[in-house]
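# Quick one, fold the following:
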Amino acid sequence: MRIHSLPTQLVNQIAAGEVVERPASVVKELVENCFDAGATQIQIDIEQGGARLIRIRDNGCGIINEDLGLALSRHATSKISSLKDLEQVASMGFRGEALPSISSVARLTLISRTENAECAWKVGADGTEKDFDPQPDPHPQGTTIEVRDLFYNTPARRKFLKSEKTEFSHIENLIKKMALSHFDIGFVLTHNQREIVNLKPASSPAEQEKRIAKICGSAFIENAVRIDFASSGLHLTGWVGLPTFSRSQPDMQFFYVNARLIKDRLVSHAVKQAYQDVLYHGRHPVFVLYLALDPKLVDVNAHPAKLEVRFREGRLVHDFLFSALHRSLAEQRPEPAQAEVLEVEAFAPPQAEAQTAVRSRTHDPRPPQQSNLPLSVEEEIKAYASLYPQTEPAIVEPAPVQSAHRQQIPPLGFAVAHIHSIYILSETPNGVILVDAHAAHERVTYERLKKQYHQGDVPTQPLLLPLKIQVSTAEADLAEQEQGFFASLGFEINRSGPETLVLRATPAILGKADMDSLVRDILADILTNGMSRRVEEKSNEILATMACHGSVRARRKLTIDEMNALLREMEQTERIGQCNHGRPTWVALSHADLDKFFMRGQ
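The predicted structure follows:
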């Protein structure tokens, strides 16, 4: 066959194949036009999941009568005029393909009125870009676009549409995502004449959080960290969920670049790296984030539906996002209660007084002091004991207060009991706190190990008697090859036979951990994942394994001093809200929570 030009309507239908996948695709293109028109209120009316009707009305600047035909023509736009404009696009739409593409597969009507016009003008289109005949209309300022009978002339594509409920759910989710990017705009969404979404403009931070709570749920805001981070011409704002508030699927991840919702592998990798130390395996973080940067630094013309972008300085953006999220998560620590002070006796803290009262009633001797905690915690115990020395009472009644001083209660309060030899119960001015002792100490140990490792100074402790460890030949080969790596971790390991290793020194912070099992676990990790990966990633995994082995074991009874020492360590440790595996380390119950349990005040 001879080469020939395609009919205009067919060209637009081909273009529609890339832009108009389903009713939600139409809604996206038209609502983005509302954004570009400067609208402050957008009404979206849907019937039969969008297959029968999509009507979108805004109160934006409108289109003058003479430009209505052009607006419905291919590659006609007011948003760019040169290649230079294309390289720094600041609007949502810019190709001029949406309206003609949509009109080629549906019955489209456009009504618009500008601010000073005597009336609005109405025009219909069928994708042929011909026979435009504008008619006057009483429409107020702004624009309304009606799209009826989607895919009526392409029945093969109409068959691919899902059920009415499914198609509308895509539209509803889309509107909610778009509403998160423009807090200054009100949105109303109806389906079959029933109002589904009604969001008023949100200008203040409190109103914005209310909108997010409506869309993402109140639990998201209650478990989110506010971010505002700027550097190198990049500005990141928004909310990220605490690692303990995660999802089984990545279905609550909203990332906007210059107010445009996008999905990008570079962004996903940066977020994943920021959460790698604190997220439970198989879980996904939640976030609503906004990245603002010079439009010249991002190419928004990389995807037909504009869902993906291309950063001109990808490494810079990646490192910036990682740093911002990593710091924000690391800075989440318990905060001290405001204007709360505690009367502290000179001879004993409140816990010691309680113990004295119990001993006076039961006549039991004081329980012996526990030991064998890792060195770092033992040091904290000594520091705590020097502040609150405990003396054995010589009489049954509690000793009178000799003197007292006022001290602000620490953020995590003071330990009261060790429940089931697992959980620390601590009293605070606002209620109580429960701490998983092993999980919390694991994070404390891990963060200290990381700091020592990256400073090149992991203190070692020689073993009084070298420990022989039986391993496989492959593991012995690996230990011999990676002797320097083990030394950087604080281990002195030598090979003494085909399947025998001799351990002569260990990291001092690990105390009396089971070194035989620990060395085996480290060798297994390296054999499984290899040493070819980035050293930093590998070292963090190894350090996490070491921290787990060196932390307080569950079922090991702790004394009051040991528990308080761990609480003080927690208050100074980054990312303390989660252990190395992403599990929560502590929870708080306020007075109000406790009152609800017992229906007090009801």
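# C-alpha only now, for contacts and for neighbours.
Will do.
# What is the burial count for residue 315?
12 (other C-alpha atoms under 10 Å).
# go on, residue 328?
Residues near residue 328, counting by other C-alpha under 10 Å: 18.
# Same check on residue 434?
The burial count for residue 434: 21, using other C-alpha under 10 Å.
# Just say helix, strand or coil for the residue lying closest to residue 215 once chain neighbours are set aside.
Distances taken as C-alpha to C-alpha, 6 or more residues apart in numbering place residue 176 nearest to residue 215, at 6.2 Å, with adjacent residues excluded. With DSSP: H, G, I helix; E, B strand; the rest coil as the basis, residue 176 sits in helix.
# I'd like to know how far residue 176 sits from residue 197.
8 Å (C-alpha to C-alpha, to the nearest Å).
# Same check on residue 452?
Relative to residue 197, and taking C-alpha to C-alpha, residue 452 is found at 52 Å.
# Ok, residue 245 next?
For residue 245, the distance to residue 197 - C-alpha to C-alpha - is 25 Å.
# Also residue 254?
Distance from residue 254 to residue 197, by C-alpha to C-alpha: 19 Å.
# More neighbours: which of these two?
Between residue 254 and residue 197, residue 254 has the larger neighbour count (other C-alpha under 10 Å), namely 21 against 18.
# what helix or strand is the more buried one on?
strand 253-257 (DSSP states H and E).
# what's downstream of that strand, the next helix or strand?
strand 260-262.
# Sequence B follows; please return its structure for comparison with A:
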Amino acid sequence: PAEAADDNGRLRRLGRALGRDFPENALRLDAAREGFRVTGFAGLPTFHRGTSAGVHLAVNGRPVRDKLLLSAVRGAYADVVPSDRHPVLFLDVACDPRLVDVNVHPAKSEVRFRDPALVRGLVVSGLKAALAEAGHRATTTGGARTLEAFRAVFSGAGNAHAPMRPDLPETSAWDAPLTGFDARPQQGFADFAASSADARAHLAEPSPDALDRPLGAARAQLHETYIVAQTKAGVVIVDQHAAHERLVYERLKAERAKSGIASQPLLLPEVVELDPVDADRLNAASDDLATLGLRLEPFGPGAVLVREAPQQLAGGNLQKLVRDVADALAEHGTAGSLERRLDHVLATMACHNSVRAGRRLRPEEMDALLREMEITPNSGQCNHGRPTYVELKLSDIERLFGRR
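Model prediction:
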């Protein structure tokens, strides 16, 4: 209880410095290794900003802007935050003063650790563990801000935003009795849905216990792109392509880390013609690509031969996949670690095997997607760092309609 009270107090203070939304979008971090301990609070990946002003670091309680620690933070968030955005967090590295030199910079804003690799590894692993433990959590501000925007429109000056209606003549017809109102039964919602061949919302019957789940019960699919789910506290709207892309990506990463990504030999090897530079780039990376289940061979100038493809991607458009992999290699070149470059390739592969926008899903498919999101690390954001879902609280919706 005392520790929880201390954490709540620190979060309140951090909220004053990092924004009032930070406390409800923060993850607690506490990791230790060989005389070093990292504590603090890290913002959810979807709670990011356009500058690094929200990154606050300290060593033994003294604020620093240390390059090693900043690099560790970037490395930990690299897979979940867009490259042009920055996380929001506060971290403090505690250690014996003899293990760190604080006099390497006139303003003492940088330090030199006796074992920099150990410290960097501790910060990266500690942050990644906290982010993975967060699972499907995404920032709470997206839905709230959307509702605030609606509220601003509807509560504008006077009736400036009231729906327009045509001018009607003044007549006593308003006082006449309504005729034909009971002539036939009102068309029910079920009948309406059944008779609307072009309906864009596909209704789903929720399973009895699904409302108790964090992401709720799938109720409908809108525009064959968004899944609408009902929770006990409100409504969740999921971008089906973004969510499934992340699930496939995490599945491929786990498979690679465990035993390597399984490949499937092609019955008929496929020739992919490319720009000679792209073909050379793919051939140079062929050994690394083989660990991802993609086995290529040179096939003359400006072409490669695909002999095996990742099992999960078999049957897909290999021509486009290989070209996109070549683009990913060109974009990231030799910058960063090998693992990071391969992650970019995996993200490209995941995109090719994910549920597309425009595909109609059955109710059981929608619920299965929600359930897998709940148990998959980092599923709150897509491979590009955007939210995979937003949550609208029932209390906010009720305020929007003037019920509160």
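# quick one on the thing from earlier: tell me, the strand holding residue 254 of structure 1 lands on which residues of structure 2?
Taken onto structure 2 by TM-score structural alignment, strand 253-257 of structure 1 occupies residues 55-59 there.
# Contacts for the matching stretch, please.
63-66, 69, 86-94 (C-alpha atoms under 8 Å, 6 or more residues apart in numbering).
# swap in stretch 263-275 of structure 2?
In contact with stretch 263-275 of structure 2 (C-alpha under 8 Å, 6+ apart) are residues 292-294, 299, 302-311, 314, 318-319, 322-323.
# you'd agree residue 93 of structure 2 is in a helix?
No: with three-state DSSP as the criterion, residue 93 of structure 2 is located in strand rather than a helix.
# Give me the aligned partner of residue 320 of structure 1 over in structure 2.
In structure 2, residue 320 of structure 1 lands on residue 122 (TM-score structural alignment).
# Who are the packing partners of the helix or strand harbouring its match?
According to DSSP H and E, residue 122 of structure 2 maps onto helix 116-133. Judged by 3 or more C-alpha pairs under 8 Å, 6 or more residues apart in numbering; DSSP states H and E, helix 116-133 of structure 2 is in contact with strand 26-33, strand 36-43, helix 67-77.
# Mean deviation, the longest one versus structure 1?
Once the two are superposed, helix 67-77 of structure 2 sits an average of 0.3 Å from its aligned residues in structure 1 (mean C-alpha distance after the TM-score superposition for structure 1).
# now the first one
Between strand 26-33 of structure 2 and its aligned stretch in structure 1, the superposed structures give an average distance of 1.9 Å (mean C-alpha distance after the TM-score superposition for structure 1).
# Give me the distance between that strand and the centre of its chain.
Centre-to-centre, strand 26-33 of structure 2 and its host chain are 21 Å apart (C-alpha atoms, centre = their mean, to the nearest Å).
# what does stretch 517-533 of structure 1 give?
On C-alpha atoms, centre = their mean, the centre of stretch 517-533 of structure 1 falls 29 Å from that of its chain.
# can you check stretch 366-373 of structure 2 too?
Using C-alpha atoms, centre = their mean, the offset of stretch 366-373 of structure 2 from its chain centre is 15 Å.
# okay, it sits on what stretch of structure 1?
Stretch 366-373 of structure 2 maps onto residues 563-570 of structure 1, going by TM-score structural alignment.
# Next: stretch 236-245 of structure 2.
Taking TM-score structural alignment, stretch 236-245 of structure 2 hits residues 433-442 over in structure 1.
# what about that stretch, how long is it end to end?
Using C-alpha to C-alpha, the span of stretch 433-442 of structure 1 from its first residue to its last is 18 Å.
# what's the average distance of it to structure 2?
Looks like 0.9 Å for stretch 433-442 of structure 1 (mean C-alpha distance after the TM-score superposition for structure 1).
# So what's the gap between that stretch and the chain middle?
The answer for stretch 433-442 of structure 1 is 23 Å, by C-alpha atoms, centre = their mean.
# Could you tell me the end-to-end distance of stretch 156-171 of structure 1?
First-to-last residue span, stretch 156-171 of structure 1, C-alpha to C-alpha: 22 Å.
# which part of structure 2 lines up with that stretch?
Taking TM-score structural alignment, stretch 156-171 of structure 1 hits no residues over in structure 2.
# How about stretch 36-44 of structure 1?
So stretch 36-44 of structure 1 sits over no part of structure 2, by TM-score structural alignment.
# Ok, stretch 296-311 of structure 1 next?
The aligned range for stretch 296-311 of structure 1 is 98-113, by TM-score structural alignment.
# what comes up buried for the matching stretch?
Buried residues in stretch 98-113 of structure 2, counted by 16 or more other C-alpha atoms under 10 Å: 100, 102, 109, 110, 111, 112, 113.
# Let me see the contact set for the fifth one.
With contacts taken as C-alpha under 8 Å, 6+ apart, residue 111 of structure 2 has the following neighbours: 64, 66, 100, 101, 102, 103, 104, 105.
# The fourth one contacts residue 113, doesn't it?
Translated: residue 101 of structure 2. Yes: assessed by C-alpha atoms under 8 Å, residue 101 of structure 2 is found in contact with residue 113 at 6.3 Å.
# Okay, strands next: where are they in the stretch 201-350 of structure 2?
Along the stretch 201-350 of structure 2, counting by DSSP state E, counting those that start in this stretch, strands occupy 201-203, 217-222, 226-230, 234-239, 263-273, 295-298, 303-310.
# Which of the three states applies to residue 308 of structure 1?
Per three-state DSSP, residue 308 of structure 1 ends up coil.
# What's the separation between it and residue 246 of structure 1?
Distance from residue 308 of structure 1 to residue 246 of structure 1, by C-alpha to C-alpha: 24 Å.
# just residue 515 of structure 1 next, same as before
33 Å.
# Residue 293 of structure 2 maps to what in structure 1?
Checking TM-score structural alignment: residue 293 of structure 2 goes with residue 490.
# and that match, what does it touch?
Residue 490 of structure 1 touches 458, 459, 460, 505, 506, 507, 508, counting by C-alpha under 8 Å, 6+ apart.
# How many residues are close by the residue mapped onto the fourth one from structure 2?
Which is residue 505 of structure 1. By TM-score structural alignment, residue 505 of structure 1 lines up with residue 308 in structure 2. Neighbours of residue 308 of structure 2 under the rule other C-alpha under 10 Å: 21.
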